[in-house]
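J.: need a 3D model of the sequence below.
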Amino acid sequence: MTSINIGIQKQDRIEIAEGLKRLLADSYTLYLQTHNFHWNVTGKQFRELHLLFEEHYNALALAVDEIAERIRTLGVAAPGTYKAFAELSAIEEVEGVPSADEMVDILTKGHEQVVRTARSVLKVAQDADDESSASLVSDRMREHEKTAWMLRAMRENG
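T.: This is a model prediction of the structure:
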């Protein structure tokens, strides 16, 4: 590949890409959990949750592509295996099929974890004056914060 000259130092590009790899891994793991729950949800809220989870995993599928492409834009290879994602992700795998309420709780925690990962990457991108990565990460944070809020609201009594 030819040299990259986009106004961001090589070491900064690498550091940002490393953070984006963690964001990609968290997002992909959350995508898989959400898709799994879409397939396996049962109970009184089946239709609502089945459709909601489908909406969420479709949005995550687009997000992981955008994150991976940003990593490539920075000149770094994007991870793309289950093994790599498992090593990079802060989101834990789920065994078995949880109840619908547990699914909502697990996904809420997953979205909150993505926000925390994004927040750590955002600081690195801002410090390197990488507005493109900062914008991408900021947009992801906003989406995951909103999704976590909506999922939490589903579990409130009242």
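J.: okay, CA-based contacts and neighbour counts for the rest of this
T.: Fine.
J.: can you map out the helices along the chain?
T.: All helices of the chain, identified by DSSP state H, fall at 10-40, 46-73, 82-88, 100-127, 131-154.
J.: here's the other one to compare against:
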Amino acid sequence: MKQLKVIGLDEKKAEQLADKLNELLSNYQIFYMNVRGFHWNIKGERFFELHAKFEETYDDLLLKIDEIAERILTLGQRPMHAYSTYIRTSDIEEVKDVHDGRACVANILDSYQTTIRLQREIQDLANEASDEGTSALMSDYIREQEKTAWMLTSYLND
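T.: Below is the predicted model of the structure:
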């Protein structure tokens, strides 16, 4: 594959990374839709605060979805693009009809736990493959999400 030759990555290792990135992509897509639903359906005394926070969160997730798909393409593979596939391959489950703020935030924390775990696995694979591009992307996501998890955990412990 000419593209991989240009960027200096082994084809088999790039394929393994792309498979894991597709798994991450599935999780992000379900995570995104869950947070979108939280944004639309939130109720209660903290409506304004959480409504804005959920919008900030799903905007960030959408950017990451695009970056992950483009990284898969950079590795010479195809990103999954069907919700039926995402539902089947995601560790994050669809959440329906949740409007309680604390339940929404707890679900977001659970979802970050899933993505951080998977991103660490991908980062390890990327490091073994000398794939700095994927490793750096995962490092950035992990750093951001660890801080966000701390903040959301603090929010729940008020």
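J.: hmm, back to that, quick one: which of the helices of the first structure is nearest residue 1 of the first structure?
T.: Between residue 1 of the first structure and the helices of the first structure, the shortest gap by C-alpha to C-alpha is with helix 46-73, which sits at 11.3 Å.
J.: how much does the closest one stray from the second structure?
T.: On superposition with the second structure, the mean distance recorded for helix 46-73 of the first structure (mean C-alpha distance after the TM-score superposition for the first structure) is 0.4 Å.
J.: next one: stretch 110-123 of the first structure
T.: Once fitted to the second structure, stretch 110-123 of the first structure is off its aligned match by 0.7 Å on average (mean C-alpha distance after the TM-score superposition for the first structure).
J.: OK, contacts around the most centrally placed residue in the first structure?
T.: Closest to where the C-alpha atoms of the first structure average out (C-alpha atoms, centre = their mean) is residue 27, at 2.3 Å. Listed by C-alpha atoms under 8 Å, 6 or more residues apart in numbering, the contact partners of residue 27 of the first structure are 60, 63-64, 114.
J.: then residue 148 of the first structure?
T.: Per C-alpha under 8 Å, 6+ apart, neighbours of residue 148 of the first structure: 107-109, 111-112.
J.: which of the residues you listed show up in the second structure as well?
T.: Using both residues aligned by TM-score structural alignment, their matches' C-alpha atoms under 8 Å, the second structure keeps these contacts from the contacts of residue 148 of the first structure: 108, 111.
J.: make JSON lines from the contacts of residue 148 of the first structure and add distance to residue 127 of the first structure to it.
T.: Shown next, in JSON lines, are the contacts of residue 148 of the first structure (distance: C-alpha to C-alpha, whole Å):
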{"residue": "107", "distance to residue 127 of the first structure": "31"}
{"residue": "108", "distance to residue 127 of the first structure": "29"}
{"residue": "109", "distance to residue 127 of the first structure": "28"}
{"residue": "111", "distance to residue 127 of the first structure": "25"}
{"residue": "112", "distance to residue 127 of the first structure": "23"}
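J.: of the contacts of residue 148 of the first structure - the most surrounded one?
T.: When neighbours are taken as other C-alpha atoms under 10 Å, the top entry among the contacts of residue 148 of the first structure is residue 111 (24 neighbours).
J.: from residue 72 of the first structure, how far off is it?
T.: To residue 72 of the first structure, residue 111 of the first structure is 24 Å away according to C-alpha to C-alpha, to the nearest Å.
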